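Novice: This is a predicted model, with the sequence first.
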Amino acid sequence: MNLGRTKGGTAAPPRQGAALAALAAAQFTVMLATSIVNVALPQIRSGAGLSDGGTTWVVNAYGLAFGALLLAGGRAGDLLGRRRVLLAGLAVFAGASLAAGLAQSAGLLIAARAVQGVGAAAVAPAALALAMNLFPPGPGRGRALGVWGAVSGAGGAGGVLLGGVLTQAWGWPWIFHSVALGAAAVLVAVATLVPRAADRGSGRFDLLGTATVTLALTCLVWALTTARAAGWTDAGVLAALLGAFVLLVLFALVERRRPDALIPPRLFSTGRVAAGNLLMALLGSVWIALFFFLPLYQQQVLGMSPLATGAGQLPLTVANMLGAVLAPRISGRIGATATVTAALLTEAAGLLWLSWMRADGSYLVDVFGPSVLIGLGLSIAFVQLTALAVDGVPRQDAGLAGGLVNTTRQVGGAIGLAALATLAGSVTTHAPTDQPPLEALTTGYQAAFTASAAVLTATALLAPLLTRSSRRARRPRCPVPPRTSASPAPPQQGRAADRAPAS
């Protein structure tokens, strides 16, 4: 994979490619920390003395802090300097990872995971904004986004593999020690390879807007993650959902009157940012649930060890990386809209195939084939939707746009996982009493994957409508003077605009 090609097809300076590699490594590390604990949760529970609720919060604490603070992290990068914020975020992330590995109590472990999420919320939007600034719109940026999609998917699937290997070889603390070492190495690489730039914006930090939306997202993510165990009718869950709604309404009212709004209206002037974020939220609602349910099926139903479960993610990872590399080429041939639609339908087909899993099945028959389809579709859709969500954004808002698209994916994932976990649990609970436990468990997983396929099919049908309206929003509204006989005829407009990459 060539990291350094510029718009004209000529080779980019080696330092540009090295800088992109360092920034992509930062994104990989963040995605790795999201999934690396999934396989090791049983060992973490026994080793750290966690209850069922405490085990859940080893995952939730990271996701809660990460999702709630992404907008604030993106805006901080725009105003304080993205390279500076990225380095600070990596330092916090590495320190918290080390503390999690050394934790001797459940409370310290969960607190360290929350601080990990804080660091990740600074890293993800700043790294994406810096990567986009390295390459102007065109083929070079499309290839850069292909790299971004490859490492994002590889981080999610690779976390399951690495978690299984480390847990079985050296024990669960090493999943956090490895992340700490990786983050420290990435920090050195970013400091060495990413050039200093005058990327510090003007304006003031919107403290009121940031506090309001952060509290709203905290209430929302907390309610969704808690609902999986407590139920949707729990008083605390309902209160948190109501609080999130009220705070979001207050945030909208506050932002209308502030000159330095956290989410300025100019961010949505092209119409493409809104379309990209909505579609990314729907993709995210299936993404995180996939890496939650698939390892559970492999371990609890198929009886695979943590190491074998992790190794079983390799086909998905390889397909994911291949799809991310091919995404810009496919988009250049058939158009960005057709590429997104085809990718979503491909992933939906893989999830539907996965929903035919059996309690007496096997990895090769029930998991391998669907994983390849899912990996290809997921990566291609991710690359194109990320490009759509940052397309045409003013340079001073690049960090915020990166934070926004990560927020919608993370919040969409929290909503999707909560809903799908509730569905799977309900189907398993209400299975016939004479049905064997593994069959009942498998039936719940089947329902979750069937619903995921339905969501992505609906998203694929929605994508052409949203991207078509966003293209109309980009057209200039100034009147076109009537053409006289002396005026040259306008050039014919074919499908060239749609064939260009979404970036």
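Specialist: Happy to help now that I have it. Numbers count the residues shown, from 1 in each chain.
Novice: From here on, just use CA atoms for contacts and neighbour counts.
Specialist: Will do.
Novice: What is the burial count for residue 206?
Specialist: The number of residues packed near residue 206 is 18, by other C-alpha atoms under 10 Å.
Novice: Isn't it up against residue 264?
Specialist: No - here residue 206 lies out of contact with residue 264, judged by C-alpha atoms under 8 Å, at a distance of 10.6 Å.
Novice: list the contacts for the nearest residue to residue 354 once chain neighbours are set aside?
Specialist: Nearest non-adjacent residue to residue 354, counting by C-alpha to C-alpha, 6 or more residues apart in numbering: residue 370, 5.6 Å away. Residue 370 makes contact with 349-351, 353-354, according to C-alpha atoms under 8 Å, 6 or more residues apart in numbering.
Novice: Could you pull up the contacting residues of the spatially most central residue of the chain?
Specialist: By C-alpha atoms, centre = their mean, the chain has its centre lying nearest to residue 409, at 4.8 Å. Counting by C-alpha under 8 Å, 6+ apart, residue 409 makes contact with 277, 280-285.
Novice: Structure two is appended below for comparative analysis:
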Amino acid sequence: MHGRHRTPNTRWPLLLLLCVAQLMVILDISAVNVALPDLAKDLDIAKADIGWTITSYSLIFGSLLLLGGRAADLLGRRRVFLTGLGIFTAASLMTALAGDAATLFAARAGQGLGAALLSPAALSIITSTFHGPERAKALGVWGAVGGAGAAIGVLLGGALTELVDWRAIFFINLPVGLALAAGALTIVPTDPVRPQWRGLDLRGAVLATASLGSLVYALTQARSSGWTSAQTLGLTGVALAGLAAFAALELRTAKPLLRVQRLRDRGVGGGFVMMLGASAVLFGSFLLSSLYLQTVLGTGALATGLAFLPFAVAIGAGVHAGSHIITHAGVRIPLAAGFAVAAAGMLLLSGVTAHGNYAADVLPGMLVAGAGLGLILVSVSVSMLTGAAEHESGMLSGLTTTGHEIGGSLGIAILSTIAAGPTAASGIGDAFLAAAIIAGVAGAAALVILPSARTFLPKLALAPRVAIH
């Protein structure tokens, strides 16, 4: 078989393989958060520097996703996926063996590079493999991995840190990475053409990477340096100017990194805005729930991980419902409804108190918010990737994943700043309230900027045969 044909018998095993690869990337974001205290103590990393364990990964990952997605289109999806997987696995070994802070941060940056190639290539393979309503189901599974995977990561990170060692979080990627590579060589379709290096827009890539990198860095450092500091305002200004210059350059480039005109499609441009809001609420809710459980209720790493399992189940249930609803209702109404439900969950969580408990103060809000976020995650992916022509599935996959990462960085930056209130519980409660407002505004915006079911459903029925030139 050797990956040359995508038969019904190989499509779903292929989806499973790609989702496990994405899960590995997601786990190495959320699992590390739980391990930070042990990691800092072991490597003698100062409190002011420990954030670089996360930042060095997210900075490289977020800034290179557009390039990774376009590389999948031009160099071959399978080639880019396998290259990213190889880099990520090797960097995981480096991270596990790190003996000092500098080595750890460099290895985490290497993981970010691998993930920036692997993730959009995997999503592009899914987009070009599944047609019509099957695509909604496949993207539903992908969405469940993105949402519930973060919760599983907290559990895995807590379990491995408490029962083994923080290094086990990274060592575990070696056998998984090798097994995925063996599977990919068998069932991922071989690339039909030779790599088109000449078509790769390197000028656009440098500009996009520098601009997105500046934005991610400004957001991740905003809490410590101050939102109105020269660093935050200066870097944000540079990033926005760079992105404007990038858009102008791409409009004049024959084979652009990103076809900016595609953002005029309400499903793509509107979906990107929705992805920013969805990820801000998703990443923020994980951070705030973890802060409340660990700093206010004094819950241990493993118990915190277990506390997130219902959240993962609720997200999975929302995704499952969403993948069926979309095929009948389009994406506008499910996204508006999903944000409304997520806002209700955040409002429930905003009532946390210093003397609360998990069952009464956290669990109800988690279950409601999780169901809403699951519905959102599948709807936004379907919105952005429906109608993608074969030659641009990598480009739109890169854009989708960029929205996920930038939105997450924005949510964490804003909500962690609010959470640092006069007291831990009141600050976290205020931050949950802010998350509810973000979700509410996004839900209202969905009704205005997304395509109606009447215009969207015919595209979904044809996907991916709607080629837009």
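Specialist: Received it, and whenever you're ready, just let me know what you need. Predicted model only: the values in this text are computed from it and were never measured.
Novice: that older thread, any chance of the contacts of residue 370 of the first structure in TSV, with neighbour count, distance to residue 92 of the first structure and secondary structure too?
Specialist: Compiled in TSV, the contacts of residue 370 of the first structure are given as follows (neighbours: other C-alpha atoms under 10 Å; distance: C-alpha to C-alpha, whole Å; DSSP: H, G, I helix; E, B strand; the rest coil):
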residue	neighbour count	distance to residue 92 of the first structure	secondary structure
349	21	40	helix
350	23	38	helix
351	26	36	helix
353	21	41	helix
354	24	38	helix
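Novice: Which residue range of the first structure does the strand or helix carrying residue 382 of the second structure align onto?
Specialist: Secondary structure from DSSP states H and E places residue 382 of the second structure in helix 363-385. Alignment note (TM-score structural alignment): helix 363-385 of the second structure is matched to residues 368-390 of the first structure.
Novice: quick one on the thing from earlier: mean per-residue distance, the helix holding residue 382 of the second structure versus the first structure.
Specialist: Here the mean offset of helix 363-385 of the second structure against the first structure after fitting is 1.0 Å, by mean C-alpha distance after the TM-score superposition for the first structure.
Novice: Show me how far that helix is from its chain's centre.
Specialist: 13 Å (C-alpha atoms, centre = their mean, to the nearest Å).
Novice: how much does the very next helix or strand once past that helix stray from the first structure?
Specialist: Following helix 363-385 of the second structure in sequence order, the next helix or strand is helix 393-419 (DSSP H and E). Compared with the first structure after fitting, helix 393-419 of the second structure deviates on average by 1.1 Å (mean C-alpha distance after the TM-score superposition for the first structure).
Novice: Which residue range of the first structure does stretch 139-149 of the second structure align onto?
Specialist: With TM-score structural alignment as the criterion, stretch 139-149 of the second structure aligns to 145-155.
Novice: Could you tell me the angle between the helix holding residue 382 of the second structure and helix 393-419?
Specialist: Helix 363-385 of the second structure runs at 150 degrees relative to helix 393-419, counting by axes from the mean of the first three to the mean of the last three C-alpha atoms, to 10 degrees.
Novice: quick one on the thing from earlier: aligned partner of the residue nearest to the centre of the first structure in the second structure?
Specialist: Aligned counterpart of residue 409 of the first structure in the second structure: residue 404 (TM-score structural alignment).
Novice: how about residue 258 of the first structure, what's its partner in the second structure?
Specialist: In the second structure, residue 258 of the first structure lands on residue 253 (TM-score structural alignment).
Novice: Check whether that match sits in a helix, strand or coil.
Specialist: Here residue 253 of the second structure is recorded as coil under DSSP: H, G, I helix; E, B strand; the rest coil.
Novice: residues contacting it?
Specialist: Residues in contact with residue 253 of the second structure (C-alpha under 8 Å, 6+ apart) are residue 201.
Novice: Then residue 156 of the first structure?
Specialist: Shown in contact with residue 156 of the first structure (C-alpha under 8 Å, 6+ apart): 31-32, 34-36, 291.
Novice: Please flag which of the residues you listed sit within helices.
Specialist: Members of the contacts of residue 156 of the first structure lying in helices (criterion: DSSP state H): 31-32, 34-35, 291.
Novice: roughly how far apart are the residue lying closest to residue 131 of the second structure once chain neighbours are set aside and residue 321 of the second structure?
Specialist: Spatial nearest neighbour of residue 131 of the second structure, chain neighbours left out: residue 463 (5.2 Å); criterion: C-alpha to C-alpha, 6+ apart. Remark: distance between residue 463 of the second structure and residue 321 of the second structure (C-alpha to C-alpha, to the nearest Å) = 20 Å.
Novice: Comparing these two, which shows the higher neighbour count?
Specialist: Neighbour count, other C-alpha under 10 Å: between residue 463 of the second structure and residue 321, residue 463 has more, with 24 against 17.
Novice: dump the residue contacts of that one.
Specialist: Counting by C-alpha under 8 Å, 6+ apart, residue 463 of the second structure has contacts 131-132, 135, 386-388.
Novice: Apply 10 Å and report the result again.
Specialist: 127-128, 130-136, 385-389, 457 (C-alpha atoms under 10 Å, 6 or more residues apart in numbering).
Novice: likewise residue 451 of the second structure?
Specialist: So residue 451 of the second structure contacts 265-268, 270-271, 330-333, 383, 457 (C-alpha under 10 Å, 6+ apart).
Novice: what's the answer for residue 127 of the second structure, then?
Specialist: Taking C-alpha under 10 Å, 6+ apart, we find residue 127 of the second structure in contact with 121, 135-136, 138-139, 382, 385-390, 393-394, 396-397, 463-464.
Novice: That one pairs with which position in the first structure?
Specialist: Applying TM-score structural alignment, one finds that residue 127 of the second structure aligns to residue 132 in the first structure.
Novice: try residue 230 of the second structure
Specialist: So residue 230 of the second structure corresponds to residue 235, using TM-score structural alignment.
Novice: I'd like to know how many residues surround that match.
Specialist: The local packing of residue 235 of the first structure (other C-alpha under 10 Å) involves 11 other residues.
Novice: so where do the helices sit in the stretch 151-300 of the second structure?
Specialist: Counting by DSSP state H, counting those that start in this stretch, one finds helices in the stretch 151-300 of the second structure at the ranges 168-171, 173-187, 202-225, 230-251, 271-291.
Novice: picking up where we left off before, and the ones in helices among the contacts of residue 156 of the first structure, which is closest to residue 163 of the first structure?
Specialist: Of all these, residue 35 has the smallest distance to residue 163 of the first structure: 8.2 Å, by C-alpha to C-alpha.
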